[in-house]
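Undergrad: sequence below, structure please.
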Amino acid sequence: MAFIRHAVTALLILLAAPALAEGFLSAYEDLPLAPGLAEAVGSGVAFDSPGGRIVETYARGSVKSADVLRFYAATLPQLGWTRESDTVYRREAEVLRLDPTTQGRVLTIRFAISPE
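TA: Next up, the predicted model:
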């Protein structure tokens, strides 16, 4: 039931403000891509463990880390995530970690979701 609620919320956000997100990550269906990011093809890994779902994927783009983190700080709470820091969010029994790194002008962000 929570999944459906989060999926509907995500859909409503995209319909109400289509310029805000670039779509969703394929490895995690209700985690939006910040503007300027594109998911790294073939980088996603997702599986269920006895303790919960584990997901890891990457996205890249010529954007500033601060802009991407601001996007997630504004967007993720609307999808049920509670912000613990600039790079850590919690929802139900899951933890989302954002790990941005920059090489030159290209930002790579690692999305890691794991059970608490």
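Undergrad: going forward, measure contacts and count neighbours with C-alpha atoms only.
TA: OK.
Undergrad: okay, the residue nearest the centre of the chain and residue 105: tell me how far apart.
TA: Residue closest to the average C-alpha location in the chain (CA atoms, centre = their mean): residue 31, at 4.0 Å. Applying CA to CA, to the nearest Å, the value for residue 31 to residue 105 is 24 Å.
Undergrad: cool, residue 45 as well?
TA: From residue 45 to residue 105 the distance is 26 Å (CA to CA).
Undergrad: check residue 7 too.
TA: Residue 7 is 33 Å from residue 105, by CA to CA.
Undergrad: cool, residue 85 as well?
TA: For residue 85 relative to residue 105 (CA to CA), the value is 24 Å.
Undergrad: go on, residue 88?
TA: Applying CA to CA, the value for residue 88 to residue 105 is 24 Å.
Undergrad: cool, residue 61 as well?
TA: 8 Å.
Undergrad: which one's more surrounded, those two?
TA: Shown here are residue 61 and residue 105; by other CA atoms under 10 Å, residue 61 has more neighbours (20 against 10).
Undergrad: could you also give me the structure for this second sequence? I'd like to compare it with the first:
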Amino acid sequence: MRIFTPLLGALALILALSLGTARAQGFLSAYEDLPLPPGMTEVAESGLSFDMPNGRIVEAFARGPLRATDIIAFYAATLPQLGWTRDSDRQYRREAEVLTLETQTEGRNVVVHFTIAPE
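TA: Below you'll find the model as predicted:
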């Protein structure tokens, strides 16, 4: 029984972490594999995406009644599953791209500004 209890705890933790991507609200239209946390919606027509010789630049915004810390925690759990490596709480790298997350409180909502640019 002593082995069984820690095993159940470990399985619960693995399950909780693996559900991060599965519970995503949707994905940004400007960047096809960047998920949105539950409760967040993309700000319509706010995104832009264009290719440059050294890579692409993508900007998008999402808004929702969440706390900034919960949004940052969502991405900390989800982005590594999608191949992103964490540089800091708000910056990730994948291949030759850098993703930056900026948050701003607007009334009861938090707005997230996503920027993806070449290194």
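Undergrad: the counterpart of residue 93 of structure 2 in structure 1: neighbour count?
TA: Matched by TM-score structural alignment, residue 93 of structure 2 corresponds to residue 90 in structure 1. Residues near residue 90 of structure 1, counting by other CA under 10 Å, number 20.
Undergrad: element containing residue 90 of structure 1?
TA: strand 88-91 (DSSP states H and E).
Undergrad: report the distance from the helix or strand just after that strand to the chain centre.
TA: Counting by DSSP H and E, the next helix or strand C-terminal to strand 88-91 of structure 1 is strand 94-103. From the chain centre to the centre of strand 94-103 of structure 1 is a distance of 9 Å (CA atoms, centre = their mean, to the nearest Å).
Undergrad: quick one, longest helix in structure 1?
TA: Ordering each helix of structure 1 by length in residues (DSSP state H) puts helix 2-16 first.
Undergrad: how about residues contacting that helix?
TA: Here helix 2-16 of structure 1 makes contact (CA atoms under 8 Å, 6 or more residues apart in numbering) with 20, 21, 29, 30, 78, 79, 80.
Undergrad: got it, and stretch 80-88 of structure 1?
TA: 6, 69, 73, 76-77, 89-91, 95-99.
Undergrad: need the strands for structure 2, in chain order.
TA: In structure 2, the segments counted as strands under DSSP state E are 26-27, 35-36, 41-42, 48-52, 55-64, 85-88, 91-94, 97-106, 109-118.
Undergrad: most neighbours per residue, which of the ones you listed?
TA: Ranked by mean neighbour count under mean count of other CA atoms under 10 Å, the strands of structure 2 are led by strand 35-36, which reaches a mean of 24.
Undergrad: whereabouts in structure 2 does stretch 73-81 of structure 1 align?
TA: Going by TM-score structural alignment, stretch 73-81 of structure 1 lines up with residues 76-84 of structure 2.
Undergrad: got the end-to-end distance for the matching stretch?
TA: End to end - CA to CA - stretch 76-84 of structure 2 spans 10 Å.
Undergrad: now residue 90 of structure 2: how far from residue 51 of structure 2?
TA: Residue 90 of structure 2 is 23 Å from residue 51 of structure 2, by CA to CA.
Undergrad: same thing with residue 64 of structure 2?
TA: 29 Å.
Undergrad: repeat for residue 119 of structure 2
TA: 14 Å.
Undergrad: do the same with residue 98 of structure 2
TA: Taken as CA to CA, the span from residue 98 of structure 2 to residue 51 of structure 2 is 14 Å.
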